[in-house]
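Visitor: No letters, just coordinates:
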């Protein structure tokens, strides 16, 4: 199946909308936290923003210690805390079903690696329309709608347990927040004077410090380096120390609410894989990206094959400097290469994925 196509091209999947029912709102059961990062919550917020445009309220069900409630609330969405619940368990599904009954909602969006087929089946058996955000295709899915906005999604072997799953795959369904729905044109400068470094919501591998130290010898003295400190960083003090002694003009930015402006101001980004790579693509920001975690590898490499970024290797690899070095040099030294990256990214990702997915959810509801 080609990137961005829907499920009708595969045996066992829907080619027509589900019967219409009234859905006053949508529940979101999503994981977020220091060991999970921000990607899941950000894409669910994006989908909730798009659903809100259709007159439907999104309510988030979060674990009490996840650390993501403030960001959700700031976007105007109610948050309910699920005490002593672990995503994927029978108890958790019972709490979600009870919340749906209490609100009168019939749709639930689930974004969690712990949400396996048995869990989703319990939600579906309770009469809920189940929307799964699923990156991995591990199990046959009972979901009514499955979303994977990754550039590699069309190559995954999704199977429908129920025989009626609607697949929304590829960058046409990349769930990006509202600030990325419409990005202005940008010009690519002839030289790299500002670089953005962002590795995600947490940095368990101490990658930010390593990148700053390593970039010193690869960028001209005085180059501006905007370094994003995620909300779950445990080693921010170490980042501050290495920044203070650097010949680069380093600005540390703690948990910025909006990354789009930083991206638009940057001539180049060095980043981890995940949601950020699609945000960089839609803003036309040339990027060198690494797959920090195993589950980022296929997506980052698919984006590289599409020409939307340069693959910079894996931080756990002892050969990372050897891999990252040529990638950085290629991006810094060749403005034509940066222009091609920018153009390819914007051609692949248009920022409308959440709006498209919301339309399908509303149509199927």
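Guide: Yep, it's here. Predicted model only: the values in this text are computed from it and were never measured. Numbering: from 1, shown residues only.
Visitor: make it CA atoms for all contacts and neighbour counts henceforth
Guide: Will do.
Visitor: distance of the residue nearest the centre of the chain from residue 156?
Guide: Centroid-nearest residue in the chain: residue 275, 2.7 Å away (criterion: CA atoms, centre = their mean). Here residue 275 is placed at a distance of 18 Å from residue 156 (CA to CA, to the nearest Å).
Visitor: so who does the residue nearest to the centre of the chain touch?
Guide: 39, 43, 176 (CA atoms under 8 Å, 6 or more residues apart in numbering).
Visitor: With secondary structure and neighbour count as extra columns, can I get the residues you listed in CSV?
Guide: Shown next, in CSV, are those (DSSP: H, G, I helix; E, B strand; the rest coil; neighbours: other CA atoms under 10 Å):
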residue, secondary structure, neighbour count
39, helix, 20
43, helix, 21
176, coil, 30
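Visitor: Closest one to residue 197 out of those residues, please.
Guide: Within the contacts of residue 275, the smallest distance to residue 197 is 16.7 Å, found for residue 39 (CA to CA).
Visitor: wait, that closest one sits on residue 277?
Guide: No: contact between residue 39 and residue 277 fails when scored by CA atoms under 8 Å: they sit 10.9 Å apart.
Visitor: So which residues of the chain form strands?
Guide: Assigned by DSSP state E, the strands in the chain fall at 25-30, 57-62, 79-81, 107-111, 129-133, 145-148, 166-169, 194-198, 224-229, 249-254, 268-272, 287-290, 310-311.
Visitor: and the comparison structure, right after this:
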């Protein structure tokens, strides 16, 4: 059995697709299944050191797909760029397909469709015999180091804060948030995590504040450790929110892309957020600080931690791969 994973990532696309596909890759590899990871992106924007069989290549070519996919292959596709025609080619060529989707982006051909998110009720999928659906929080994908993690304690006082606004921080809002918070809270330590695709390093470093620590291209275990030592986090409302839930790290989510709307809706449905913060709000930094001040209250953080424990069980990746590996 061989599985091909097709996805994309980089400065303009973010790294969320790569993150969740890496979890699927690791689960397959741990079962002794041959996996090939094919990523559409630029090499200098993507860290591929953690994968044995990975290729950086623009796979959006019908000729490439026809030549590369064998009839015995299983395929996983997680893409916002691929049109329906490419999915048709992959579905026709492969033995079995799994399509990761967030908002019913296209009409999918024969295959499994997984929407691993908190809120899927408002996403309308067509009922078709050739499709089956894996929807909702039980299929949430997190990377291996975040499974079965428990926060040791909730500190009475906030001492350390994580800021992680996507691997690329496409909206370049990290510097503004740092300027707002680091000077207001000089006694706190701010851990800023940026990815290889982040072009805003100069804007971050120019703050020249003593209470900022910048981390580059951290792996999953390193990210987990930073989360666990942080009392709260400010994050983009993408894939990272699930790992923050898994580590029971109270967080302030910021919607930086339209495809994060369902994530925000899910957080609101679970009463995990009250105010929706958007990247293009002229009062964003003021509103972030307002939410930040709320989370300084240990009682509020304790309430959130208790809620988080019930949301992500860490078995989503396992469930998805089990379903994929079932015989036709």
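Guide: Perfect, I can see it now. The shown structure was predicted, so the numbers you read here are calculated from the model rather than taken from an experiment.
Visitor: export the strands of structure 1 to CSV and tack on mean neighbour count?
Guide: CSV is the format used below for these (neighbours: other CA atoms under 10 Å):
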stretch, mean neighbour count
strand 25-30, 24
strand 57-62, 24
strand 79-81, 16
strand 107-111, 25
strand 129-133, 24
strand 145-148, 26
strand 166-169, 28
strand 194-198, 23
strand 224-229, 23
strand 249-254, 15
strand 268-272, 25
strand 287-290, 29
strand 310-311, 26
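Visitor: Compile the ones you listed into TSV and extend it with columns for distance to residue 206 of structure 1.
Guide: As requested, those are exported to TSV (distance: least, CA to CA, whole Å):
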stretch	distance to residue 206 of structure 1
strand 25-30	26
strand 57-62	27
strand 79-81	31
strand 107-111	27
strand 129-133	29
strand 145-148	29
strand 166-169	33
strand 194-198	12
strand 224-229	11
strand 249-254	15
strand 268-272	12
strand 287-290	14
strand 310-311	20
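Visitor: Ok, which of the ones you listed comes nearest residue 347 of structure 1?
Guide: strand 287-290 (14.9 Å).
Visitor: residues in structure 2 aligned with that closest one?
Guide: Aligned using TM-score structural alignment, strand 287-290 of structure 1 spans residues 251-254 in structure 2.
Visitor: Check the mean deviation of that stretch from structure 1.
Guide: For stretch 251-254 of structure 2, the mean deviation from structure 1 after alignment is 0.5 Å (mean CA distance after the TM-score superposition for structure 1).
Visitor: I'd guessed residue 134 of structure 1 sits against residue 149; true?
Guide: No: using CA under 8 Å as the test, residue 134 of structure 1 is too far from residue 149 to be in contact (9.2 Å).
Visitor: the more surrounded of the two?
Guide: Taking other CA atoms under 10 Å, residue 134 of structure 1 and residue 149 do not tie; residue 149 has more neighbours (30 against 22).
Visitor: Residue 303 of structure 1 corresponds to which position in structure 2?
Guide: That one, residue 303 of structure 1, aligns with residue 267 by TM-score structural alignment.
Visitor: same check, this time on residue 190 of structure 1
Guide: By TM-score structural alignment, residue 190 of structure 1 lines up with residue 156.
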